[in-house]
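Return atomic coordinates for the entry below.
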Amino acid sequence: MSNRIEPLPPTLSERLNSQTHVVSITSALKEVVQNSIDAKATTITIQLNLYSMHFVVIDNGIGLLPAELDLIGRPNVTSKLKRWNQIKNVKTYGFRGNALHSISEVSKITIITKVKNYNSSWLKLPDSEACLLDSKTRTDGKKLHGFPSDGQGTLMSVGHILYNLPVRRKIFMQEPKYKSYNTVREDLLQLLIHNPHIKMKMEYTDEYGRRNMLLNYTLRSVWLEGADLYSYVFRNVFGPVIPANTMKAIRLKGKGVLVTAAISKFPVRLKDFQFLFINRRKYINSTILKEIKSLFRQVAFGSSSITEPSIKSVGKPYNAYPVFIIDVECTSNIDDLIQSPSKDIIRPTLHEVIDPMIKKIVTLFLKSEGYSVPETAVNKEEQEQEQIQIPRSMAHEFSTKSNSLLTSKSGFDSKIKMAKYIHKDPTETINPILRSPNKVTKKAIKRLPRPLSSNNQKSPNKRRLKTPISTNDCWLDIPNVISNSPNKGLIESDLMAYQLTSSILKDCTIINQVDDKFILLKTASSQDRESVLLIVDQHACDERIKLESYLKDFFQDVINGTISSQPLWGIEIDVNFNERALFEAFRTEFQEWGIVYQVSQNFSGRDILMLQSLPTLLNSKANGDIYYLKKVLLQHVYDLQNFKRLKLNRKDRSTNETNISKFDWWKYINCIPKVFQEIFNSKACRSAIMFGDKLTQQECTILIKKLSECKVPFQCAHGRPSVIPLTKLRPGSDSYDKDICTLNGALSDYDI
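Coordinates of the predicted model:
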């Protein structure tokens, strides 16, 4: 079979050309570099200019014959495929014969090439035939240079990209350049992971016309393999995102599939460094990525790292993701090769084998690092991998257990523990309400003995709780919980379907403070609503009030540009290329929050972030801790990149926002950086009323009134409930069924 370029047979091209797509500059660059690799190139040089929509790729591959040059740009022209049944044996990236045709449809391509046994280079200009390149040939006023007489290779210059699609070109030019750079680096990583012997150099042109180095890769040792090789390639492409020698290699083989993985032992703040490949092609599967993420989250991966800041955070406000490269080798299948015009694999033919093996290899990594992987996750993977048939007797038990775990999580997403079911005993009265000594912290409060049932059992039976499916009219509703037991348990089912709103809270009657910890309320009754007894956590209540007060004042200062800042000198933070591009893209957004910096290079050529001023509250919190500042700043820049935080647009504010009484601060809540949210959460918690603080009736009334005016009145700054319904009051009476519930069960989030 000839390896020279020629048109595909019509029947074959018709089957391959089932999908068409418009290329972007990044996808065009990827196709051209893949062609260089398919041409057996060992050295590739790339020059990229996103501002002029132009790139050049130079390689030392086998080159093109003069007759082949005139075929470039025509549809269904390739050297890699002649017959349909050859697809399953394709080892090259390209085989459709449509890549250069798609590119030429939206750009101008110039090619200079030389075959080794030819004495001269040949030239192919746009809309012209191939010709011999001589010393006088010029294009755009520039002299063109060929390859040395003893050399070989191809130079492909692609310019004026999207020239005939002005709207698409305009949209691309308005996009942040870091997105394109990230896409290019991901594509180059894919190619270098599977072709590590190739020497690759890439330069990019910035907005001032200066050339900068994006990649300069050379394999330092032919003996590198496994995790060492993956880590070396990754750090060369993306920079020092992770420390050297911190990736661990694991291999798993079975059923004709070999899975090789390199996973970082320490986390990063961005989840973009997670790559799946099957037979050198990208594996695009959001489901498997979510399951992998769940495994790492269940074991609290990232709770410790190499450079822990001295400042600790409450909970886990900042992201922690693993870096991993998982490569799968298996028998090639035609269906896998033609799923996408971008040559990615969406659903592999052997997905029933590959997906469980990927999850298994992640589990093995976590166990080898000392993490305790939940048995449910391990059992599920083993069942998927070994395809175990579960007997009916076991299936019911397994289903019940799974549903219980899921519903307990969804029903108590405000960190409420599963309540204990208490048998109803008419002869038993409610325990004295919180007779324990007054304590400030919840952990120090001792739990009262569990009430005994009428048959004198030492401990009551526990019943599983489920969350009914219902449509709530308010996203601030208290979670609905109903006992599965036919007997009445913790709280009546119709009571737990009760929905609290701010208006109901505003019309409540204060009964009294309870044990200097809680406030008892009675809701107003109406024709269609009975009175309900509510209990309010006085600390959570005041914490919510103070938090919203702090946020409102802070947003007012930010919007008016009056935020208090402090100048800084000599604070430099090392960043990699990706981080530098992100900080440059969002510089204006950080300035809105009083964070001013410059991105430059130090005397040794390293990219650095030079902080010039910080808001006073952030500067006081950081206290000069460089690691903490880098962590919180990166968190916000990644949140902006992934649209987890929105940009603050002060131009759209209304004239009423200059009046603090009419200031609608709540609409900016999705813009605030997490570090400020954390600071105000902590400040509100420390300054709020504590357990043990006595309140007068008037103080309780004022507290509840302020709570009813909050945007989120039913949870504290850290997500715990501030108000819980206890029981319905009997019609025409202010008494209630004391045997329906106890505070010990209703307030199970607190260690009473």
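
contacts, neighbours, all on C-alpha from now
Noted.

how close does residue 520 sit to residue 699?
Distance of residue 520 to residue 699, computed by C-alpha to C-alpha, to the nearest Å: 13 Å.

more neighbours, these two?
residue 520 (20 against 11; other C-alpha atoms under 10 Å).

Contacts only, for that one.
510, 511, 512, 513, 514, 533, 534, 535, 536 (C-alpha atoms under 8 Å, 6 or more residues apart in numbering).

List the buried residues in whichever helix in the chain runs longest.
In the chain, with assignment by DSSP state H, the single longest helix is helix 538-560. For helix 538-560, a neighbour-count test (16 or more other C-alpha atoms under 10 Å) marks 538-548, 550-552, 554-556, 558-559 as buried.

quick one: it to chain centroid distance?
Offset of helix 538-560 from its chain centre (C-alpha atoms, centre = their mean, to the nearest Å): 28 Å.

Can you name every helix or strand that it contacts?
Under the contact criterion of 3 or more C-alpha pairs under 8 Å, 6 or more residues apart in numbering; DSSP states H and E, helix 538-560 touches helix 674-687, helix 697-708.

Kindly reformat those helices as a markdown table and extend each row with distance to residue 69.
Shown next, in a markdown table, are these (distance: least, C-alpha to C-alpha, whole Å):
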| stretch | distance to residue 69 |
| --- | --- |
| helix 674-687 | 56 |
| helix 697-708 | 76 |
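
Relative to residue 529, which of those is closest?
Nearest to residue 529 among the helices and strands packed on helix 538-560 is helix 697-708; the distance by C-alpha to C-alpha comes to 18.9 Å.

One more sequence to fold, the one below, so I can look at both together:
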Amino acid sequence: MAIVKLNDNVCDLTWATQRIPDVYVAVREVIMNAIDAQAKTIVIGIGDDGLSFTVDDDGYGIPSHDLYLLVGQTAGIKLNKLKEIVINDLATSKKNCRGRAYGSRGDALLCLSIVASVRIESCHYLKNIRYRKVFEKNRVVFNGRIQSSKCAHGTHVAIDNLFGNVPVRQRQIRPLRARVLAFVQSLLRKYTIVHDSITFKLVDSNVQVRLLRYPAYSTPMDLFTRVCGSISFSQPQKISWCNGTTTINGFLAFFNFESTSNTRGNYLAQVKRVAQSFSSISFRSHWFNSFELECQSYIAVHLSKAPMQCNQLWPILIIDVVILEHEYDIVDSCIILRNAEMLRDDFNTFLHRILPITASKSPPTPNIAESAMTQLNNEFVDAIWTRTVDVHQQLNKPSTRERIKPIFSSMKTQSSQQSRYFRTTQKPQARKRRKLSAKHLSQNLGVFVQTTKTSRKLSLQLSKSTLCNVNVLGQVDRKFILFSTKTSPMLVCAIDQHAADERVRLEELEDKYLTQSMFPRAELVEPEDLQLNPMEEAVVKDEHGTLAQWGFEINATTMTLYTAPFVECRQAQIDDCLEYITLLCESRTVRPPVITRLLHSRACRSAIMFGDSLSHRACELLLQQLSKCRLPFQCAHGRPSIAPLVQLN
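A predicted model of the protein is given here:
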């Protein structure tokens, strides 16, 4: 097939859509222009279609000669490193221009002019003359001086009909206006904390109605109020740390949050919420989402090491991280460190200094009876999964007396440990295994049944259809069901009766509850007031329908929780609601973790237990039900439930 060279317009369009993949990136890039221009007030307007927006600022403005060259191949002059914009002062001629940046990548306006209709108006702070440049379908339709009563310095950028030149992309990414507004609000909350001297406004472009306003703050108390909202916190303290390579400056405060649950899982979910919702981390006075998430993960790991307490003081961090210029690069709004472990080590050292963790002096005493029972229950599973199916076909013809071939004879077992189920009369000898050919592997191996203990060995192919045609041999020790397969190769397998029935019941519960439009819920004994920060309150208002769909009825005005999901005598708690709200701040399409826990718990508690006697017919019915499941070889918790024992010739 011949290779055809694409024309320049197609190449530019492909390149521009990669740089500006959606409306969210476009809005962020234009806002970054205004921030780079050292504006004091930035006004963002959103259109009705979700694909049009405007950004006005009162920054230094774009000089006329730059505006003439802007949105051309020479416009992408922003360096990868963040550099301070120094304006060429014509009066004193003492300052040199180190670089004028138009977008965090440097080519944002150029890309937008290719995929949208763009109108740029700007007035430089040294001249009272306003210039305009208009693009339609990647062509300049106007470029020159205009008469305007508004001669204040600043820039106005209007983007209309984004991806109008790419109808397929426009249909694929056309967002709801509410989604765009929620994204801009979340973005401005971050920017207003990092860029504390800028006032941000969000308006409706059509009717010019102000939707949101974030004024510049004057004291640290005002800054922490934006982070915490109505939650009371201690007096902020100024913190500073430096080791020569990394410098961290900012403020630290504490707030008290009383938890209603004492489980380790809910405690870790609460730690994650504190690290993500009550900390703001910037890099050299600029906000990078990936950098903040990485630092927040370090905070969560550090806080998780603290002992669990009912009433605990949680930290609120607002810090700025500065690393030497030769130690990092910035590529596509992501910080690339030359030494990846440097940030982790320095940040952990900083956390240990400002937030020392006091470990518990008396570790909990293990329950001897519980440990013994756990060891007894896991003995059979360990014995099975420390052996491997041998699918190696011997080159020599086997003797007529060799009818059954043990599949665990090729692996060294733990002879020093006596087993209740496997009696080792002598220590098995390890034999040399022939190298299997690729043809043999392709014929005998497909979907593997293996665990971490057998992942380094050869495993046998077991498919879902294997369970449809089996012979049940019976129940063993009231814990396992033995059966033989009728397909080739013929195997004798053991399956955990509790795990098998647990999988069947879990998928029945999922089909019952997850197919409903509204998840079952129950009223709380007393309504609970949620302690939320402004970002979480905005998420509750934006995703009120999603929360109600999963059973969380919340009054968006008073932030009061009235109902919670309910599954057969088990109900979610306030901590589960807070955990889901934290996840909604990251992704709007996730299922509440408490729903998964409730379904798994109910499936486990109602399933056949170890010690329950099953008839031969009951074992057959259980395997028939298991063969219809979507994941028949895993229990509700993800552990394997089946193990091959013997391969028959």
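
returning to that earlier point: for residue 506 of the first structure, find the nearest of the helices and strands packed on helix 538-560 of the first structure.
Judged by C-alpha to C-alpha, the one of those that comes nearest to residue 506 of the first structure is helix 697-708, at 5.3 Å.

Tell me roughly how far that closest one lies from the second structure on average.
By mean C-alpha distance after the TM-score superposition for the first structure, the fitted helix 697-708 of the first structure averages 2.5 Å away from its aligned residues in the second structure.

Go ahead and flag the most central residue of the first structure.
Closest residue to the average C-alpha location of the first structure: residue 271 at 5.0 Å, with C-alpha atoms, centre = their mean.

Would you enumerate the residues in contact with it?
Contact analysis of residue 271 of the first structure by C-alpha under 8 Å, 6+ apart lists 321, 322, 323.

Looking at these, which are in helices?
Using DSSP H, no member of these sits in helices.

buried subset of the residues you listed?
Neighbour-count burial (16+ other C-alpha under 10 Å) applied to those gives 321, 322, 323.

any idea how far residue 577 of the first structure is from the first one?
Taking C-alpha to C-alpha as the measure, residue 321 of the first structure and residue 577 of the first structure are separated by 19 Å.

Next: residue 64 of the first structure.
Separation of residue 64 of the first structure from residue 577 of the first structure (C-alpha to C-alpha): 36 Å.

Likewise for residue 272 of the first structure?
As judged by C-alpha to C-alpha, residue 272 of the first structure and residue 577 of the first structure stand 14 Å apart.

Looking at the two now, which is surrounded by more residues?
Comparing residue 272 of the first structure with residue 577 by other C-alpha under 10 Å, the one with more neighbours is residue 577, at 21 against 15.

so how far is residue 33 of the first structure from that one?
The gap separating residue 577 of the first structure from residue 33 of the first structure is 22 Å, by C-alpha to C-alpha.

Now do the contacts for the closest residue to residue 525 of the first structure other than its chain neighbours.
Spatial nearest neighbour of residue 525 of the first structure, chain neighbours left out: residue 531 (4.6 Å); criterion: C-alpha to C-alpha, 6 or more residues apart in numbering. If a contact means C-alpha under 8 Å, 6+ apart, then residue 531 of the first structure has 522, 523, 524, 525, 728, 729 as its contacts.

Among the residues you listed, which one sits closest to residue 348 of the first structure?
Using C-alpha to C-alpha, the contacts of residue 531 of the first structure come closest to residue 348 of the first structure at residue 728, 56.4 Å.

What is the aligned counterpart of that closest one in the second structure?
The equivalent of residue 728 of the first structure in the second structure is residue 646 (alignment by TM-score structural alignment).

Are there helices or strands packed against the helix or strand harbouring its match, and which ones?
With elements taken from DSSP states H and E, the one containing residue 646 of the second structure is strand 642-648. Applying 3+ C-alpha pairs under 8 Å, 6+ apart, we find strand 642-648 of the second structure packed against helix 368-385, strand 404-406, strand 490-496.

corresponding residues in the first structure for the shortest one?
Under the alignment (TM-score structural alignment), strand 404-406 of the second structure falls on nothing in the first structure.

Can you show me the strands along the stretch 201-350 of the first structure?
Taking DSSP state E, counting those that start in this stretch as the criterion, the stretch 201-350 of the first structure contains strands spanning 211-217, 247-254, 257-264, 274-278, 281-282, 324-329.

re the thing from before, would TSV of the contacts of residue 271 of the first structure with distance to residue 587 of the first structure be doable?
Shown next, in TSV, are the contacts of residue 271 of the first structure (distance: C-alpha to C-alpha, whole Å):
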residue	distance to residue 587 of the first structure
321	24
322	27
323	26
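
all helices of the stretch 201-350 of the second structure, in order?
Remark: helices assigned in the stretch 201-350 of the second structure by DSSP state H, counting those that start in this stretch are 220-228, 264-277, 289-304, 340-354.

Compare those and report which one is nearest to residue 602 of the second structure.
Set against residue 602 of the second structure and scored by C-alpha to C-alpha, those come closest in helix 264-277, at 17.4 Å.

where's that closest one relative to the chain centroid, distance-wise?
14 Å.

what angle sits between it and helix 593-606?
Orientation of helix 264-277 of the second structure against helix 593-606 (axes from the mean of the first three to the mean of the last three C-alpha atoms, to 10 degrees) gives an angle of 170 degrees.
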